[in-house]
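Peer 1: prediction below, plus the sequence it came from.
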Amino acid sequence: MTTTTTAAPPGTLDDGVARRSRPVTGRYSWGRTLRYAVLLLSLVLVLIPVYVLVITSFKGPGDAAPARAWSLPTLWTYENWQAAWDTLAPSIFRTLQMVVPAALISAFLGSMNGFVLSRWSFKGANVVFTLLLFGMFIPYQAVIIPLNQLVLGIGIPNGIPTLILLHVVYGIPITTLIFRNYYESVPKELIEAARVDGAGMLRTYLSVVLPISIPSFVVVLIWQFTSAWNDFLFAVFFSSPTNGPVTLALNNLANGALLQNYGVSMAGALFASLPTLIVYIVLGKYFVGGLMSGSVKG
C-alpha cells in the first residue's frame, strides 16, 4: 500500500511552520561580524598597556626609554625581574598575611549579618541595615584623621595588624549587602523547617545556611581580596616601607627606579598584580554566577 503526501498550499499553517523551521543563513552575519570586530578592538585596546608593560620589563637601563616604548628589547634581560623580586618579596608575603585574614573575617561577619537581617528580623532591622550601607559611601579620605586617632587610642601595632582591622571594618557593609541579597533568595520553608526541628538562630546558620552560601562566599572573598591587595591609601597612613603591603613597596620602587631603569618598576608592577590575576583566573567563572545568584528571589 502506497501513501502519498501532498504539500500544504501556500499560506497554510504547515507552510508557516516549514518556513519558520528553515535555517536562516547569513541573516545576522553582518551583525555578528560587527560584534566580533568591536570585541577584538576592545581586546587590543586593553592589551596595549600590557604589551608595553611586559616588553619593558625585559629591557636594560639604556633600552627602556619612552622613545622605544613600543620596540622589542634589543637585548632580553631577566635582571629586572630578579631585582624587583628581591625588593618586593618581603612586602608580598606581608600583604598575603593581611588580605587572607581580612577577607575571611569580613566574609564571615557579613554572612552572619546578612542572615540575621534577612531571615531573623527584629525591630529596627531596616534602620541597622541602612546605617551599615551608609558606611559604603563614606570616602576613606574623610575619616583618615579620626581613624588614625582611634587606632592610636586602641594601641594596635602599626602595620599589618592595623590594616587587617581597617579592611575588615570597611568590608562589612558590602559583604553584608551581598549576603543579605543572597539569603533573601533562600526559600523561607528551609528556615522554618529548621525552626520546627528545634534549631536556634546559630544552629540554623551553621547547619543549614552556611553550607549553601558557597557562591556568595566566592564573590565576597574575591572582592575583599582584590580591594585589600590594591589598597594604597590605608597603607600610606597606617604602615611604613618596612612593615607595609606591596602597594607601598611598589610605589617606593617606582620612585627609586624612575630615573634609572623603567624595567625594574614594570617587572615590579607585574609581580604586584600577579596574585589578583591568579585569583580571577581560578575563581573568575564562579564570580558572575555567585554575584547573580541572589539577584532573583526564589
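Peer 2: Alright, I've got the coordinates.
Peer 1: could you use CA atoms for every contact and neighbour count after this?
Peer 2: Will do.
Peer 1: who touches residue 111 in this structure?
Peer 2: Residue 111 makes contact with 175, 176, 179, 180 under the criterion CA atoms under 8 Å, 6 or more residues apart in numbering.
Peer 1: what's whichever strand or helix holds residue 128 packed up against?
Peer 2: According to DSSP states H and E, residue 128 maps onto helix 125-134. Counting contacts by 3 or more CA pairs under 8 Å, 6 or more residues apart in numbering; DSSP states H and E, helix 125-134 packs against helix 79-119, helix 160-184.
Peer 1: buried set for it?
Peer 2: 129, 132, 133 (16 or more other CA atoms under 10 Å).
Peer 1: alright, now check it against this:
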Amino acid sequence: MSSTAITEPSGPRPKHLTVGRIGLYAFLVIAALFFLIPLYVMIVTSLKPMDEIRLGNLFALPMAPSLDAWFKAWSSACTGLNCNGIHVGMLNSIKILVPSVILSISVGAVTGYALSFWRPKGANILFGVLLLGAFIPYQVFLYPLVRMLSMVSLYNSIPGVVFVHAIFGLPLMTLLFRNFYAGIPIDLFKAARVDGGGFWAIFLQLMLPLSTPIIVVAAILQITGIWNDFLFGLIFAGRENFPMTVQLNNVVNSSFGEKEYNVNMAATILTAIVPLVVYFVSGRWFVRGIAAGAVKG
C-alpha cells in the first residue's frame, strides 16, 4: 500500500482581505488625502493667474500654468514697505539653522553620554531638571531671555537666536542621546576604560561612530523644528535677521489692493521646501534611528 505525500505549493501565500486590513487601508487612504489635498490646492493655485483664481474653481487645474507667482514670491513680493521677496529670509534661516543644529546636537550628545556612563554626582537631579525644561511652555522664558540677551548685547542678532534655539533644544537632545547610549552594552565602555580611554577619547573614538542613527534622528527633529520656528525668530532675531517663516507671515499679511493668493501659496511652498526635502531624503534613516534606540529607556 503506497502513500502519497501532499506538498503545499511554494511561494508566498495570498493575503486575504479582512475587516481589519480593509480598515487599515481606508485609514491610510484618508490620512494621505488629508495631507495631499491641501498640497494639491496650494500647487495649482500658485500656478494660476489671478483671473483664474477669481473664478472660484479651487480644485481645477490651471488653464494657463505660469511660474510668475513663484518668481514674484522669491524676488519681489512685498513684506511691509520692502519688496525684496522671500529669498532674504531663506539666507537668514540658514544662518540660524546651521549653528543651532550643530550646537544643540553636540552639547546634547556629550550630556547624554556623560549621564549614561560617567554618572557624575547629582546626575539624576540634572536629568530631571533638563526634562522639566522640555515641558515648560516657552512663553514663560521669553521676557527673562529678552532681558538677559539685552544685557550681553545679543538681543536682535543671529548669535542671540542661535543661543535660544540651542538652549531649548538641549532637553530633547539630551533625552534622545541618553536613551540611545543606555542601550549600548556597558561592557563595551568598561573595556575602553581598561584600555586607558578617558572621557573624550571614549566619546570621540567609540561612542560617536556608533551614534549615526540617533544623530540623524536628532538632526531631522532640530532642522524641522528650527526652520519652522516663528516665535523665536520674531522676538530674538531682529528686523534685519528675520527667518523665512517671519518673512512669509509678512508677505501674506502685506497687501496693496488685491490679495495675491497665488503669490502667497508659492511663498508658502518655498518656505516648506527645506523640511520636506529633509524628510524625503532621510526618512528611512529616521525610522532606523527610532528603531535603534531613540525611544528606549
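Peer 2: Sure, I can see it. Keep in mind that this is a model prediction, so the values were computed, not measured.
Peer 1: how close are the two chains, by TM-score?
Peer 2: The TM-score (TM-score structural alignment, normalised by the length of the second structure) is 0.89; 287 aligned residues with a CA RMSD of 2.5 Å.
Peer 1: re the thing from before, compared with the second structure, how much does the helix holding residue 128 of the first structure deviate?
Peer 2: For helix 125-134 of the first structure, the mean distance to aligned residues of the second structure following superposition is 0.5 Å (mean CA distance after the TM-score superposition for the first structure).
Peer 1: that helix aligns to what range in the second structure?
Peer 2: Alignment of helix 125-134 of the first structure against the second structure: residues 123-132, by TM-score structural alignment.
Peer 1: what does that stretch contact?
Peer 2: 115, 170, 171, 172, 174, 175.
Peer 1: contacting residues around the alignment partner in the first structure of the fifth one?
Peer 2: When you say that, I think you mean residue 174 of the second structure. Residue pairing (TM-score structural alignment): residue 174 of the second structure is matched to residue 176 of the first structure. Each residue near residue 176 of the first structure by CA under 8 Å, 6+ apart is listed here: 109, 110, 111, 112, 113, 114.
Peer 1: give me the aligned partner of the last one over in the second structure.
Peer 2: The one in question is residue 114 of the first structure. Match for residue 114 of the first structure (TM-score structural alignment): residue 112.
Peer 1: quick one: that match and residue 171 touch, right?
Peer 2: No - contact between residue 112 of the second structure and residue 171 fails when scored by CA atoms under 8 Å: they sit 9.7 Å apart.
Peer 1: and the helices in the stretch 151-297 of the second structure?
Peer 2: 158-182, 186-194, 199-202, 208-210, 212-227, 231-236, 244-253, 261-289 (DSSP state H, counting those that start in this stretch).
Peer 1: how far away is the residue nearest the centre of the second structure from residue 144 of the second structure?
Peer 2: Centroid check for the second structure by CA atoms, centre = their mean gives residue 224 as the closest residue, at 1.7 Å. For residue 224 of the second structure, the distance to residue 144 of the second structure equals 26 Å [CA to CA, to the nearest Å].
Peer 1: could you do residue 258 of the second structure as well?
Peer 2: 41 Å.
Peer 1: out of the two, which sits in the busier spot?
Peer 2: residue 144 (11 against 7; other CA atoms under 10 Å).
Peer 1: how about the more buried one, what's its partner in the first structure?
Peer 2: By TM-score structural alignment, residue 144 of the second structure lines up with residue 146.
Peer 1: element containing that match, please.
Peer 2: Here residue 146 of the first structure is assigned to helix 144-154, by DSSP H and E.
Peer 1: what angle sits between that helix and helix 160-184?
Peer 2: 110 degrees (axes from the mean of the first three to the mean of the last three CA atoms, to 10 degrees).
Peer 1: report the buried residues of helix 144-154 of the first structure.
Peer 2: Buried-residue list, helix 144-154 of the first structure, by 16+ other CA under 10 Å: 147, 151.
Peer 1: how about residue 90 of the second structure, what's its match in the first structure?
Peer 2: Under TM-score structural alignment, residue 90 of the second structure pairs with residue 92 in the first structure.
Peer 1: quick one: contacts for that match?
Peer 2: 245, 246, 272.
Peer 1: closest to residue 26 of the first structure out of the residues you listed?
Peer 2: residue 272 (46.5 Å; CA to CA).
Peer 1: which non-adjacent residue is nearest the closest one?
Peer 2: Nearest residue to residue 272 of the first structure, sequence neighbours excluded (CA to CA, 6 or more residues apart in numbering): residue 246, at 6.6 Å.
Peer 1: residue 157 of the second structure now?
Peer 2: In space, and not counting its chain neighbours, residue 157 of the second structure is closest to residue 237: 5.0 Å by CA to CA, 6+ apart.
Peer 1: wait, what's in contact with the aligned partner of the one you found in the first structure?
Peer 2: Counting by TM-score structural alignment, residue 237 of the second structure lines up with residue 239 in the first structure. Residue 239 of the first structure is in contact with 158, 159, 160, 245, counting by CA under 8 Å, 6+ apart.
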